[in-house]
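Colleague: coordinates only, no sequence provided:
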């Protein structure tokens, strides 16, 4: 279902780019903070990189309770979705040479590894283990990757919009998976991934604005999107210190 939603949004975004190279925004900025309201430890930096060593220690400190089917589905989906982000940014960096794609691709590596920690803890088979760049077991994510690459190869602006779209959708999907679990270790990883995605979204939107393009949200509600891009880059304070 999420893959299909992604494809629908991508179609809308492609149409919007065709109609106008620059999208104007009229909404009023908000000062609302997008930071999580819970007290899970956050271990990321402003580039979106996660401290996987600290995260691993925290995950290991919590018991491995039986997972629901929804929790299993979420972990298997998110490890491939994070890999999709890494792979798209890797290919777009090869095409355009923009440092933002290289930097965020490296960050996405820590995101993939963070989900893999949970797969290992709960004895789930990693669907990304034997897959190369641009290869996915989930057919909808495979189709999505192919379309995102096709779009991102058209121009630097299109490529940056692809990045923003990916990060919006990551945030939305993570919110949905968090609502389906009560496991503190899973929530902690997902909250850290969301913090990274918010920082990545800020970066892509900033790059577009520096080129005279005002990006309109394609997935997130406008108020939530504005709250993110109008607030500063986030950084975690480490384990045991709170967000």
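Modeller: Arrived safely. Just so you know, these numbers come straight off a predicted model, no measurement behind them. Numbers count the residues shown, from 1 in each chain.
Colleague: CA atoms for contacts and neighbours, from now on please.
Modeller: Will do.
Colleague: so what touches stretch 97-109?
Modeller: 47-50, 82-83, 85-87, 89-90, 92-93, 200, 203-204 (Cα atoms under 8 Å, 6 or more residues apart in numbering).
Colleague: hold the first one in mind and look at this next one:
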């Protein structure tokens, strides 16, 4: 059986560390009442970022590859940024402390399906990683179109930037294993632009 190629840990760490400036403190002020749609989007995103973190932790536990652990840490930072918004707007946090448990049943079903796929092989787990980031980018773009609040848009922009870097990382691993990922949610034009561009320093 052909041994799976793995990109060096140094490259992975470089990709993940450059994906966001999540360590920077963002000052967020509650300036207006949120619409129900804005509330729904934030609550969904909090659990969607948790889904990414939990799936990657599942894959790290099974395969021990650094990419899953490193990006799961970035997803935790993304969760924290969304939680800051929830607190600023006095919204109850839907995220369970238990791994793999979700209030939103759509996300619960998605988690179950994605971990089942990730359990098949390392390559399938990498495909799942690319799929999650592909979906995240599409969803955040939708959320951005439904708000004009600068504090929320600032967080959305950083998270979408991070997802672009994560997508580059997962696709790079798949290419190293001679596997092609076909985008499922964003357009081919956007996907090609992301993959053919350099990693970003998000928020800087």
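Modeller: All right, it came through fine. Quantities reported herein were computed from a predicted structural model and do not represent experimental measurements.
Colleague: and the helices in the second structure?
Modeller: 9-17, 36-63, 66-88, 105-118, 122-144, 150-176, 188-195 (DSSP state H).
Colleague: residues contacting the counterpart of residue 225 of the first structure in the second structure?
Modeller: Under the alignment by TM-score structural alignment, residue 225 of the first structure pairs with residue 191 in the second structure. Contacts of residue 191 of the second structure were listed using Cα under 8 Å, 6+ apart, and they are residue 183.
Colleague: please tell me how far residue 191 of the second structure sits from residue 156 of the second structure.
Modeller: For residue 191 of the second structure, the distance to residue 156 of the second structure equals 18 Å [Cα to Cα, to the nearest Å].
Colleague: again with residue 25 of the second structure
Modeller: 15 Å.
Colleague: between the two, which one's more packed in?
Modeller: residue 156 (22 against 8; other Cα atoms under 10 Å).
Colleague: and that one, what does it touch?
Modeller: Here residue 156 of the second structure is in contact with 140, 143-144 (criterion: Cα under 8 Å, 6+ apart).
Colleague: dump those into CSV; add neighbour count as well.
Modeller: What follows is the contacts of residue 156 of the second structure, written out as CSV (neighbours: other Cα atoms under 10 Å):
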residue, neighbour count
140, 21
143, 19
144, 18
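Colleague: tell me the residue in the second structure aligned with residue 158 of the first structure.
Modeller: Using TM-score structural alignment as the criterion, residue 158 of the first structure maps onto residue 124 of the second structure.
Colleague: ok, its match to residue 144 of the second structure distance?
Modeller: Distance of residue 124 of the second structure to residue 144 of the second structure, computed by Cα to Cα: 30 Å.
Colleague: cool, and residue 35 of the second structure?
Modeller: Taking Cα to Cα, one finds residue 35 of the second structure at 14 Å from residue 144 of the second structure.
Colleague: so which of the helices of the second structure gets nearest residue 202 of the second structure?
Modeller: helix 150-176 (5.7 Å; Cα to Cα).
Colleague: in the first structure, what range does that closest one match?
Modeller: Using TM-score structural alignment, helix 150-176 of the second structure pairs with 184-210 in the first structure.
Colleague: the matching stretch vs the second structure, average offset?
Modeller: Compared with the second structure after fitting, stretch 184-210 of the first structure deviates on average by 0.3 Å (mean Cα distance after the TM-score superposition for the first structure).
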